[in-house]
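Asks: Below are the sequence and a predicted model for it; my questions follow.
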Amino acid sequence: MKNNTYFSRQHIFRWLLLCWLLVPWALQAQSARITWSSQVGCQEYRGEKGGTDDNGTTYSFINSSQCLRVCENSWVTYTVSGQNISYVQWTISGGTATYSGPGNTQANVNWGSTGSGAVQAVITYTDGTVENQNICIEKINSPVAKFEMLNLEYKVCRNTTIYFDNTSYQNGGSDIVNYFWEFGDGTTSTAFEPSHAYADPGTYTVMLTVTNKCGCSSSYKRELEVIKSNPVQINCASVVCEGSTEKYNVQDGCKGEWNVVGGTIVGQNGNEIEVKWDQVDPADGFGYVMYKSECGCPEWTTIKIPVILNKGQIKGEPVICINKQYTYSVPQWPTTSVKWTVTGGQLDYNQQRNEVLFTAYQPGTYTLTADYFNTLLSCKGQATFTIVAEQPVTISGGTDEICVGTVQTFNAVPNVPVIWKVSSGSSVYTSPPMSGPFSYNFVTGGSYTVTATKNGGGCESNAILVKVLQAPMPPAGPISGDNKVCPGKPYVYKLNSPIDPGTVPVWEVTNGTIQGSNTGSSVTVIFNSGAPQYVVSVRNRLANSTAGCVSAPISFNVTPLDLNTITINPNPGPFCPSSMQSFSANLNGITPDSMSWSLGNTNYGSIVSGQGTPNISVNFNEVSSSIPTTLNLRIIKCGVIKDLSIPISVLTLPTVSFNVGNICLGGNLNFSVNQGTITSATSVELNLR
C-alpha cells in the first residue's frame, strides 16, 4: 500500500475558515470603510488517487462569489470607521437590524432566509460631504442537523453501546463536511455515525452540530436518560459478507427477546441465535441485532453489523450541473477499500475512503462505479450509479442598478422553455414556463437575484444580481426667485433648504433653457419668448448611483412680464391752482428698469417729489386757461417701453371787472366777477384801500 498524506477534514476546514475570517475584511472608499464581523466561503476539494486501496493527498480552497456570503438567519455586525464621520444612515435589504455606536456607525443585522440582500451606508462627514457605500449580500442555505438513536427513544442502560443514526441533510445548500458530537459527559466525536456508552446513570444531552462546505452550521440535541441497570452484552459483533450466516449470543441468566434488521434468524438455541444476512438495505449497508432481557436491562441492547454487499448502492445527486462539484458515497464499511471510476468527467478525493467528488465539464450521461474489497474477509462487491449532467441555460439582460418601478428584460440562451425566478430575501416570484424575453417590473427596493431553469427541472442558470433603489424624498424647499420675468434674460433660482444627505438637487425648466450646470443649490435660467407661462422645478437625485433615481419634483410657477397690466390710478381733478396733489401707479408686481413722470403741459405745474417711483406729488400753477392736459408715465422694462397717461385739468382763477367813474362819497361802486369754471364759490371779499 502506498504511503499517503492525510489532513483531517475537520482540521482542514477549520484552518481554511480561520484564514478566511482573519483577513481584515472591509470595503473601503475614500476615508471611510465598512468592516464586518463575519462572512463565509464555500470549499471545493481537489485530490489525487494515491493507490489502489486508498485515497491520496487532498486539499481544498475557497471559491469566489459576486457578493459577500452569509448564512441564512445569522447575525453579522457591520461597522463604518474613518475620520470626521458625522452620521451614518443605514438601509438593510433582506434582514432586520438594530443600530448603535457614535453617529449610528454600527449595524447589527439578523439576516433572513436564503436569497439576496444588501447593506447600504450613506455616510455624512463633518464638512457636509456625503458618501454612499453598498455591499451585495448572498444569503446561503444552512444544513439541518438531525439524528436518531437506533432502537431507542430516550432511555438506555449504563454501559450500553448506543449507535447514532445521522439523518442530517443539506437543506438545498452545499455538502455537509463536518460533524461534531457532544455526548454531555465531556466526550466528543467527529465521526459521521459514532457509537457511545455511558458509565454513570443520569440525564445527558446529546448534541450534533453539522457544518457545510460554505461554513454554515446547524445544531440538534436530544436528552437521554441513562438508568442504573446493567446491560446485556451481545457477543460476536464484527463485519460480515452478504449471505453469510453468523451466530450471536448473550450472557443472560434468564430469557430475552431477539430482533434482527437486515437479516433472517435461521436458528436459536437458548440465548444464542444464528442470522443469515440476506435482507440488508443497500442504501444503509448495515444490519442490526437487538436483544431485550426479561430480568436484566429493560431496554433494548443493539449492535450494528457492517455487511459487505455484493451489489451496493451509491448515494448522491442523479442530475447535476456541469462545472460544479458533487459528493458521492458508499456505506462506510470498516477495513474496506474503494476504487472509484467514471466514464468521463473528473474525480477528486477527500480523506474519506468511502467518498468521491465528481465534476462534469460537458453535458451528458456518466456512469460512476465503486469497486470495493474487504481486506479482512476478502469479500467484495460493486455499486454503479448513473449521473446526468446538464448544461444550464445562460441568461443575460437587465442593469446592475436600477430605480424602483423600472421594468427589466432578460433573455435565456438557448431559447427553450424556462421557468424564471426573481428572489429578494424571503420574497420569490416564479414565472410559468415560457420562451423568449422575460420582463419584470421591480416595484420594491432591495437586492434581487434573477435565475432561470429549464422547464421540467434541471440546472439553475447563472444568477444576475439587480440592486433596486428607492427614489429619494423631494427637497424640502421652497424655491425662491422672480415669479415674473422677461424672456431672453437670465434669472437665478435658489433652493431654500439644506441639501439632503446622499442626494444632489437636479433642476428642470419648461419653456426655457438652463445656463451652466443643472445641479446644485441654485440654477440660472433663460426663458423663451412667446410662452404663456414657465415652470422651474428641482428634484433630489441619489448621489454615487449609476441608476440616477430621482424624487418627485417641487415646482415654482413663473409668468412672462406683461407691461399692459401696469396702470395709473385715476385722479383726474379738476385741481385748484397753486395746490399740491398726489398720484400713483399700480405696477402689478413688476419692478421697472426705469420709470419717469411728466406733465403734458409743463405750464400746469411741476413734479416736486417721487420721480422714478410709483408715487409722486405734483404742484399745480395758476393757469389762465382750463384746457385739460395729461399726466404721463413712461415704464422701461426688459428693453420694452410702455407709455401711459391720464387726463388732468386745473381750474382757472376768477376775473373781477369794475365800471368805475366819478363817484360821490356814499355812492355805490359797481363791479362784476367772472367765476370761470369755479361754480362752488361761497363768498366774495372786497378790500378797498
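Replies: Thanks, I have it.
Asks: can we go C-alpha only for contacts and neighbour counts from here?
Replies: Fine.
Asks: mind listing what's buried in stretch 493-510?
Replies: Residues of stretch 493-510 classed as buried: 493-495, 499-510 (neighbour count, 16 or more other C-alpha atoms under 10 Å).
Asks: Check it against this one:
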Amino acid sequence: MGNVAPDKPFYSCSNQIINFVNTSTKNNGPDLVSYLWSFGDGTYSSEFEPNHIYTSNGSYTITLTVYNSCYCSSIFKTTIKIGNPGFDINCPSVVCEGQNTNYTIPDSGASACGTKYNWLIDGGHINSQSNSNANVTWDNVNETGFGYLTYDTTQCNLPCATPTTIKVPVIKKTGTIIGSSSICVGSQARYKLPQWPSTDFQWEIVGNVVNNLGEIVITDQRNEVIVKPNIAGTIVLKATYQNTLLHCGGSATFNITTINDFEIVGIDKICQNSTNSYTLTNAANTDWILKNENGIIITTVSSANTFTYNFAQPGVYKLSVAGSAQCASIPKTITVIGVPATPVAVNGDLIVCPNAPYTYSITGNNGSNRYRWEVSNGAFVGSNLGNQVVINFNNNATHEIKVYNESLNPLVCTSAPLTINVNNVQINAELSNANLSVCANSSNNSYQVNQFQSTSLYTEGEVYTWSISPASAGSITSGQSSNNINVLWNNVTGTIPVNATVTLSIKKCTLPNKILTRSVTIKPLPVLTVSSTVNNVPSTTVCSGSPIKFTVTPNIPLDDPTNVSVKWNFGNGSSVTSSGTTYTATLTNSSNVAFLNYNVSASIVSPNGCLGTSTSLPILIKVNPAPVATLSITSGGNAFCPPTSTINTLLTAATSGVGTTIAWYKDNGTQVLGTGAQLQLNQTMGYGNYYFIATNTTGCSSRSNGVDIFELCAVPVECILNPIPQVVNNSTSGCTNNPPTTVAEDCNCSRINFSGTAPGASSTFWEILGPFVNTTVSGTSFVISKAGEYHTFFNALYTCANNGDGALFKIRKTITVPYVADFGYTAQCNGNSTFTIAVTDKSSFLETVTGPTFQYAYKLNNSSTWINSITTSNGTITPDLPPGIYNIRLNIQGYLNGVLQTICAKKIDITIAAVPNQSIAIFKAATCNYDSVTFRVTGAQPNDTFLWTFEPGTPNEATSTLKETDRTFSSSGNKSVTCLVTNKYGCNRLLTLNNVNVPAPCFNGDT
C-alpha cells in the first residue's frame, strides 16, 4: 500500500478523494486472488486499488488483507491522518489515450492559491494551466493504464494544504497484461489488464481450438481472467477491450511459457540410517529444502537435479523444491522408520569342525520382528531366518556369522549386525625332533607328536596313523594309533647313510587329516679305512722296532673321535686297544734277515653308539729287519772306586747282518766314541751310560741296551768288618737246568730267577741290567721279552763295627738268554665247521745263536698226545681242524757259541666252535595288521652276529642285524623270514621260518 512504512502515517484532507496503490506481491507463492480493504471509518472495499473520501477529521487505521489461491492470507496496516476539508479536481471519469481534457478546481481553491499554484501530471503533458484549470493530453500512460494529475496546494492559504490528486483511467490502444510469464501445465494463473471503468474485455488464447492449448476462466472482474494451460510450451494470451462510454479501446497480448507438471521421485518410506536420493520428473536443477515434522529446516541443496541425504534419525520429513523455472510442487512426505536394536548375544560353538552342522540361536521373543543370518565360508542347512539356524562350515580356517534384527511392518528395516567370529578346529601339532639321526639295527627309538612349539604331548587327536617310508627302513614296534611310537630301524646294506621318513596322519572330527613328517637319517656302521705314516710321511714300510703311526678314518663322522675306543689287530694274533683314532705301534721282525708282513686292521665296537662292530680291511705293513744291538761287558765290570780301582771296562757289541755299522755314544750325546765292535773304557772317558747304535743295509737302526759305569766304593777304608762278609749271587734263567733234549713245555725262558746269600747283612736288594732293562727288582724273579745278556746285581748292606756306618757289597752275575719263544695265531672258519689255524713267530733270538729250529705242535686240551705240525717259523698248522679246545705249542732251539741250548717253548690254549643247532622263534605275534612281530634266535651264543631278512626276494624285503628284532609287515598274509647267524670264528648258519601269519587290519570305531 504505497511505499510507506507501517509506522509512518499518511496525511490527507477530509472530503477529498484519496487513491490507494496496492504494492502486494505473491512472494514466490501462489497467485493473489482477493483483497479486502478496511479504511478505519467503517467502510470497506474489495477492489485492487480503491479510492476513498474521509468526511471527518481524525486518525484512521487502514488495513489491507490479501488472499492467495491456497487461501493463505497476509495483513498490512498503516495510519492515515485526515485534516480540515480540502477540495477535489473536477474531471471526466475515464479518457482515451491521446485525448485532450480540461480539469478544474473550485473557485474557492483557485482564490486561495492565487498565483501560487502548480499543476503536476504523470502519464501525459499539460497543454495549458491557470490557478483554476489545466488542459492535459494523456499520451504517456504506463502499463497500469492510469494517469495522475495533481494540484499542489502547499503554498496556498487553505486550512488543509495537502496536494490533491486524481487518478485518471486512460484507455490505452495497446494494453499491458499483468501476470506470471510461466505457468505449469494443468495449474491456474491469474492475468489482468487495468481496471478501467465502463470497459468491456474479451479474452482468448491465440490458436486455441476446443481448449487444446488451454482454458480461460472468467472471474468476477472483467479485467481479469484465470488461465489453465493444457500443453507445455508457449501460449499467447490476447485481450480486446472497448470502453462503452467513449467507444475507444485497444488490445493486449502476453506470451506465457507453460511448463509440464513435475513431482519429486524417490522412496517415501525408508529405514533409519539409509542414504536415499530424490530427483524431479523433469530432471531440472532446482533448490531443495528438507524439513522435519516440526517445520524446522534440516538441510538445503541449491541448484541440483538430485537431493541425497542420510536419514540418521527416525521421523517424518518434508522435502520440497523452489525456483523460478519450476512449477510449484506438493512437498514429498518421507517417513523414516527407526531400525531395531542390534542383537545382543548368540548361542553356539565358536570352534567348529568343517563340513558338519552346527546350531546357532538367539533366545527371547522378538515380537513382530525377525532375525536374519549371514555366514562367510559356510552354508545354511535350511532357512537363514528365525531365532535358530543350522550352519555347515567349509574348510576355510576362519568364518564369520552375522545376525540382524529386522522389522517387517511397515517396512523391512535391518539393525546393525552382531558379528560372531568362528574358527575351525586346528590341529596345532608337530613331531618332536628326537631321534632324527639313528643307527641302523637300533630299537627303542621313540617318536611323539607334541603341541606346536612345545614339548608337551599332543592329546587332542581322535585317530593317529603312523607310517615309515620306505617300509623296508624300519618297523613300528609299539604305539600305533597313539600319539607316540617306538620304531626299530632295520639294517642299511650300503656304506652311506640313508634317509627315511616318519609320517603321522592325525584325524580330528571332519577336518582334513593333518600330515606331519620328520626326515630320519639312518646311519650304517661306519666303513673304516686304515692308513699309516712313518715320521709323519705316508708309508707302509717300517723298520723293526721303529714307531709307525696308524690312523683309522671312518666314512661317517664319529660322535667322539677323540675318545673312541679302537682295537688294532696286527694279523699275528696280537692286538691292542687305544683311545682315539690314531695309534703309534712298534712292530718287530725277529728274522734278522728278511722283511716280515703285518696285516693291520682296526675295529670299533658300537661306533656312534650303534650296535655292531666296524672292522677295516687290513693294510699290509712291510717290516724290515732291524739289526740286533746287544751290548755286553766283556771285562772290567761297571763299578769302580778310585784310586783303589779305576775305569777299565771292555764293551762288546753284538749285532747282525753283513754290512751293519756301529756307532758308540754316551749319555745321549752326539759325539761318536767309536765305530768298532768293541769299546775300551778308561777313567778319562768318565762315568755314565754307554750304548751303541747299529744300522744295517736297509737303513734300519737299533739302539743297544745301555751300560752304566759308575763309582762305587763298597767298603769305606775306615770301616772294620769282622768277619769279612761272604756274599754270593746264584741267579739263573728259567730253563738253565733243563738238558738240551728236554721239551721245555713248562719252562719259562723269559724269566730270570734271583737267588743269593749274604750272611749277617742288614738288608739286601736286586738290580738287573740288560737289553732295554735297568731297574731295581723287589721280587724273586723278573720276566724279560728279549734275548740277550742280563747282569744281575745282588746288593748286601752291612754295618761297620768301628763307627756304625754302612758298607754295601754288590755282587754281579751275567745270565745269557739265547732266545725267548713267542708266537701269534689266527683261527678262520672254513664254512664246513672246520677251521684253519695260522701261526706267526714272534720269538726273540741273540744274533750269535746259530741253527735255530722251530717246531709247532697241537693237541686237544684233554689229550696227552701232541701232534707235531710245521717246522717253519710261520705257516698253517692244519687246514681242517674240527671244533674243540686246543693247546698249541712252539718249541725253538739253537746253538750258542757252538753249544746246543735248551729247548724253549710257548703254549697257547684256544677254543674254536661252529654254529650250534639254532632256530627262529616268534616271541610276540601280531594281533592286528599294524602290530609288530618279535623274532628271536634260540640257542644264540655270545659274540654271534645276525642278519635277518624279512620277505626275502620281494619288493618289501628288509634286513636287520639285531639279536632280537621286530618287524611290522606292510600287508597281511603268510610271510617268510630268514636269519644268517655267524659266530666269532666266521662260521655261519642260515635259519628259515615260513608261514609267519600277519592278520588282516583291525577296525575299532570310526576311522
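Replies: Happy to help now that I have it. Everything numeric here is computed off the predicted structure, so don't read it as measured data.
Asks: So which of the buried residues of stretch 493-510 of structure 1 belong to strands?
Replies: The members of these that map onto strands under DSSP state E are 493-495, 503-510.
Asks: Pick the one among those closest to residue 185 of structure 1.
Replies: residue 503 (60.0 Å; C-alpha to C-alpha).
Asks: one step back: adding distance to residue 88 of structure 1, write the ones in strands among the buried residues of stretch 493-510 of structure 1 out as CSV.
Replies: Below are those laid out as CSV (distance: C-alpha to C-alpha, whole Å):
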residue, distance to residue 88 of structure 1
493, 31
494, 27
495, 24
503, 14
504, 17
505, 20
506, 23
507, 27
508, 30
509, 33
510, 37
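Asks: Closest to residue 378 of structure 1 out of those residues?
Replies: Among those, and counting by C-alpha to C-alpha, the member closest to residue 378 of structure 1 is residue 503, at 76.3 Å.
Asks: so which strand or helix has residue 109 of structure 2?
Replies: Residue 109 of structure 2 belongs to helix 107-113 when assigned by DSSP states H and E.
Asks: If we go by neighbour counts, what in that helix is buried?
Replies: Buried-residue list, helix 107-113 of structure 2, by 16+ other C-alpha under 10 Å: 109-110, 112-113.
Asks: got it, and stretch 380-387 of structure 2?
Replies: Within stretch 380-387 of structure 2, the residues that qualify as buried by neighbour count (16+ other C-alpha under 10 Å) are 380, 384-387.
Asks: got it, and stretch 87-99 of structure 2?
Replies: Buried residues in stretch 87-99 of structure 2, counted by 16+ other C-alpha under 10 Å: 87-89, 91, 94-98.
Asks: for those residues, which one is nearest residue 408 of structure 2?
Replies: Among the buried residues of stretch 87-99 of structure 2, and counting by C-alpha to C-alpha, the member closest to residue 408 of structure 2 is residue 94, at 72.8 Å.
Asks: And that closest one? What does it align with in structure 1?
Replies: Aligned against structure 1 by TM-score structural alignment, residue 94 of structure 2 finds its counterpart in residue 239.
Asks: hang on, its match packs against residue 309?
Replies: No - using C-alpha atoms under 8 Å as the test, residue 239 of structure 1 is too far from residue 309 to be in contact (11.1 Å).
Asks: just to revisit the earlier point, save the buried residues of helix 107-113 of structure 2 as a markdown table, and put in distance to residue 244 of structure 2 too.
Replies: Below are the buried residues of helix 107-113 of structure 2 laid out as a markdown table (distance: C-alpha to C-alpha, whole Å):
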| residue | distance to residue 244 of structure 2 |
| --- | --- |
| 109 | 33 |
| 110 | 34 |
| 112 | 38 |
| 113 | 37 |
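Asks: for the residues you listed, which one is nearest residue 11 of structure 2?
Replies: Set against residue 11 of structure 2, the nearest of the buried residues of helix 107-113 of structure 2 by C-alpha to C-alpha is residue 109 (18.8 Å).
Asks: close enough to count as contact, that closest one and residue 89?
Replies: No - the pair formed by residue 109 of structure 2 and residue 89 falls short of the contact definition of C-alpha under 8 Å, at 9.9 Å.
Asks: Tally up the residues packed near residue 991 of structure 2, please.
Replies: By the criterion of other C-alpha atoms under 10 Å, residue 991 of structure 2 has 16 neighbours.
Asks: so it sits in a helix?
Replies: No - according to DSSP: H, G, I helix; E, B strand; the rest coil, residue 991 of structure 2 belongs to no helix; its state is strand.
Asks: How about the contacts made by it?
Replies: Residue 991 of structure 2 makes contact with 918-920, 978-981, according to C-alpha atoms under 8 Å, 6 or more residues apart in numbering.
Asks: If we use 7 Å, what do you get?
Replies: Each residue near residue 991 of structure 2 by C-alpha atoms under 7 Å, 6 or more residues apart in numbering is listed here: 919-920, 978-980.
Asks: next one: residue 490 of structure 1
Replies: 524-526.
Asks: Can I get the residues you listed in a markdown table including neighbour count, distance to residue 77 of structure 1 and secondary structure?
Replies: Output for the contacts of residue 490 of structure 1, formatted as a markdown table (neighbours: other C-alpha atoms under 10 Å; distance: C-alpha to C-alpha, whole Å; DSSP: H, G, I helix; E, B strand; the rest coil):
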| residue | neighbour count | distance to residue 77 of structure 1 | secondary structure |
| --- | --- | --- | --- |
| 524 | 17 | 46 | strand |
| 525 | 22 | 48 | strand |
| 526 | 19 | 52 | strand |
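Asks: Tell me the one of these nearest residue 170 of structure 1?
Replies: Once C-alpha to C-alpha is applied, the member of those that ends up nearest residue 170 of structure 1 is residue 524, at 62.9 Å.
Asks: leaving aside the residues next to it on the chain, what's closest to the closest one?
Replies: Distances taken as C-alpha to C-alpha, 6 or more residues apart in numbering put residue 492 closest to residue 524 of structure 1, at 4.5 Å, once the chain neighbours are dropped.
Asks: And that neighbour, how close does it get to residue 454 of structure 1?
Replies: Distance, residue 492 of structure 1 to residue 454 of structure 1, using C-alpha to C-alpha, to the nearest Å: 59 Å.
Asks: Do I have it right that residue 175 of structure 1 meets residue 212?
Replies: Yes - counting by C-alpha atoms under 7 Å, residue 175 of structure 1 does reach residue 212; the two are 5.4 Å apart.
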